[in-house]
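Q: structure for the following, please:
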Amino acid sequence: MKRILFLCTGNSARSQLAEALMRHMAGDNYEVMSAGMSPETVDDRVYLVLADQNINTDNLRSVSVTSLNDQHFDVVITLCDKASNECALFPDSDALIHWDFTDPKPTEGLQAFYETVEGLKARIALFLMLNGEQQNNTIGPVELFKIMSDPLRLRILMLIEDELALTVGDLTKALEVSQPKVSRHLALLRDAGILQDQREGLWIFYHFPEHLPAWVRHTLATVRNGNPGVINQEKLKLSQITDRKKPGFSNKPKINKKQTASAV
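A: Below you'll find the predicted structure:
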């Protein structure tokens, strides 16, 4: 079981909320703790907003970060700028992450606490989505962004993100480039582990592998949805192909919408 630690200045609001939410959302996948540089009493409003959402508040208590110096945490997440300096206390952690959240305590009432809860829920949900499976280290972020920096390869990926599977002929007509050039780029994407090919009859289709890491799928989906007009012309050209073949793989992988998968 991996261990995760949330850090903030007083360990009295933000990190307590994060600890309770992570336990609630992650189940038994992580051992979760929180701590502070200068621990203070847990704010009563923490218990109120968590109880209102049926989130367990048992065992929430303020802890000094110095008491945890000799412990190993797989992931350390800081929640304020001051606490980010405390990452140096955990140099052997696999991941040091910073989420900057405004301290809700100076504001009267519960609204700021509810807003902090909603913000943390979104961050934690994304973290769990992208880290909830065994990671395939075929490609790293540097390699992925190098691949996506080429305009032709980017358009190929965006088309397959939309269409799920395409042939070399489809891409040649949509992109208006030669077949050898398209084939070279497809071979590079296949060798990098981003695409795989699959034969069906006389046609070979290229699509995303079923086990493409979630963070790669999410990046591709984000680029596509954040730039909706990037392949408009190519989409129009695809729609004009009257004899276009569609895949009907008998072993078609299940598409996981929650993880923005785009595999066929």
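
Q: rest of the way, CA atoms for contacts and neighbours
A: OK.

Q: all helices of this protein, in order?
A: Listed in chain order, the helices of the chain (DSSP state H) span 14-26, 44-52, 81-84, 111-131, 141-148, 151-163, 168-175, 179-191, 214-226, 232-239.

Q: against residue 33, how distant is the closest residue to residue 12 other than its chain neighbours?
A: Leaving aside its chain neighbours, residue 12 sits nearest to residue 42 (4.0 Å; criterion: CA to CA, 6 or more residues apart in numbering). Distance, residue 42 to residue 33, by CA to CA, to the nearest Å: 14 Å.

Q: got the contact list for residue 28?
A: Residues near residue 28 by CA atoms under 8 Å, 6 or more residues apart in numbering: residue 1.

Q: contacts for stretch 58-67?
A: Contact with stretch 58-67 is made by 7, 10-12, 16, 20, 34-42, as judged by CA under 8 Å, 6+ apart.

Q: could you also give me the structure for this second sequence? I'd like to compare it with the first:
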Amino acid sequence: MTKIRVLFLCTGNSARSQMAEAWLRHYAGDRFEVHSAGLEPKGLHPLTVQVMEEAGLDMSGHTSKTLQTYLGQMHFGYLITVCSRAEEQCPIFPGVGTRLHWPFDDPAVDVGDAQAQLQRFRRVRDEIEARVLAWLGELSAAA
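A: Next up is the predicted model:
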């Protein structure tokens, strides 16, 4: 069985798209080949690693990648933008079957103290997990 390729895209590829990649791989890696990228990669945020490890997902193999890594290189069944900026600024992406937009708040925004930021990362992690699970349910129901 050929796996369907999915690309999660955000601005920095430091938090949201990395979390989405990890969750989809965790729940359906047997059905999907999952990637993530950013318009302006910033490196993996340390709190992304921390909150995903709290949830039992190892992020050691994750690196921040640019969209250029994938543009024109392979066909994706799904391109899923996880931030509004990526949705607005993503170029026409040849070789994409379906484009989806799942907007999530940017947990890396520097507002408030360290504890407040950690709570934002946890909230966004949980929202992304719920959205991935809901999408998998939608795909199963449609099949």
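
Q: hmm, back to that, neighbour count winner among residue 42 and residue 33 of structure 1?
A: Taking neighbours as other CA atoms under 10 Å, residue 42 of structure 1 and residue 33 compare with residue 33 leading, 24 against 18.

Q: just checking, that one touches residue 6?
A: Yes: with contacts counted by CA atoms under 8 Å, residue 33 of structure 1 reaches residue 6, the gap being 6.4 Å.

Q: joint contacts of these two?
A: residue 19.

Q: coming back round to it: show me what the residue nearest to residue 12 of structure 1 aligns to in structure 2.
A: Per TM-score structural alignment, the equivalent position to residue 42 of structure 1 in structure 2 is residue 44.

Q: which residues touch that match?
A: Counting by CA under 8 Å, 6+ apart, residue 44 of structure 2 has contacts 13-15, 18, 62-64.

Q: which member of these is positioned nearest residue 28 of structure 2?
A: In terms of CA to CA, no member of the contacts of residue 44 of structure 2 lies closer to residue 28 of structure 2 than residue 18, at 15.3 Å.

Q: and the corresponding residue of structure 1 for that closest one, how far from residue 58 of structure 1?
A: In structure 1, residue 18 of structure 2 lines up with residue 16, judged by TM-score structural alignment. Residue 16 of structure 1 sits 11 Å away from residue 58 of structure 1, going by CA to CA.

Q: ok, the residue lying closest to residue 42 of structure 2 once chain neighbours are set aside - how many residues close by?
A: Residue nearest to residue 42 of structure 2 in three dimensions, not counting chain neighbours: residue 12, with 5.0 Å by CA to CA, 6+ apart. The number of residues packed near residue 12 of structure 2 is 25, by other CA under 10 Å.

Q: residue 12 of structure 2 contacts residue 40, correct?
A: Yes: using CA under 8 Å, residue 12 of structure 2 is in contact with residue 40, at 5.1 Å.

Q: who's in contact with the most centrally placed residue in structure 2?
A: Central residue of structure 2 (CA atoms, centre = their mean): residue 17, 2.2 Å from the mean position. Residues near residue 17 of structure 2 by CA under 8 Å, 6+ apart: 8-10, 36-38, 81-82.

Q: same question, residue 132 of structure 2
A: 20, 23-24.

Q: what's the match for it in structure 1?
A: Per TM-score structural alignment, residue 132 of structure 2 is aligned with residue 124.

Q: kindly report the same for residue 100 of structure 2.
A: With TM-score structural alignment as the criterion, residue 100 of structure 2 lines up with residue 97 in structure 1.

Q: residues near that match, how many?
A: 13.

Q: same question for the one 3 residues further on.
A: Applying other CA under 10 Å, we find 16 other residues in the vicinity of residue 100 of structure 1.

Q: pretty sure residue 82 is one of the things it touches, is it not?
A: No: checked against CA under 8 Å, the pair residue 100 of structure 1 and residue 82 is beyond contact range at 9.9 Å.

Q: rewinding a little: closest one to residue 205 of structure 1 among the helices of structure 1?
A: Across those, closest to residue 205 of structure 1 is helix 168-175 (CA to CA), at 7.5 Å.

Q: how about the closest one, which residues of structure 2 does it hit?
A: Taking TM-score structural alignment, helix 168-175 of structure 1 hits no residues over in structure 2.

Q: try stretch 223-234 of structure 1
A: Using TM-score structural alignment, stretch 223-234 of structure 1 finds no match anywhere in structure 2.

Q: first-to-last residue distance for that stretch?
A: First-to-last residue span, stretch 223-234 of structure 1, CA to CA: 16 Å.

Q: likewise stretch 33-40 of structure 1?
A: 16 Å.

Q: same thing with stretch 158-171 of structure 1?
A: 11 Å.

Q: may I see the buried residues of it?
A: For stretch 158-171 of structure 1, the neighbour count (16 or more other CA atoms under 10 Å) marks 158-161, 163-171 as buried.

Q: where does stretch 185-194 of structure 1 end up in structure 2?
A: Mapped onto structure 2 using TM-score structural alignment, stretch 185-194 of structure 1 covers no residues at all.

Q: can you verify residue 117 of structure 2 is assigned to a helix?
A: Yes: assessed by DSSP: H, G, I helix; E, B strand; the rest coil, residue 117 of structure 2 belongs to a helix.
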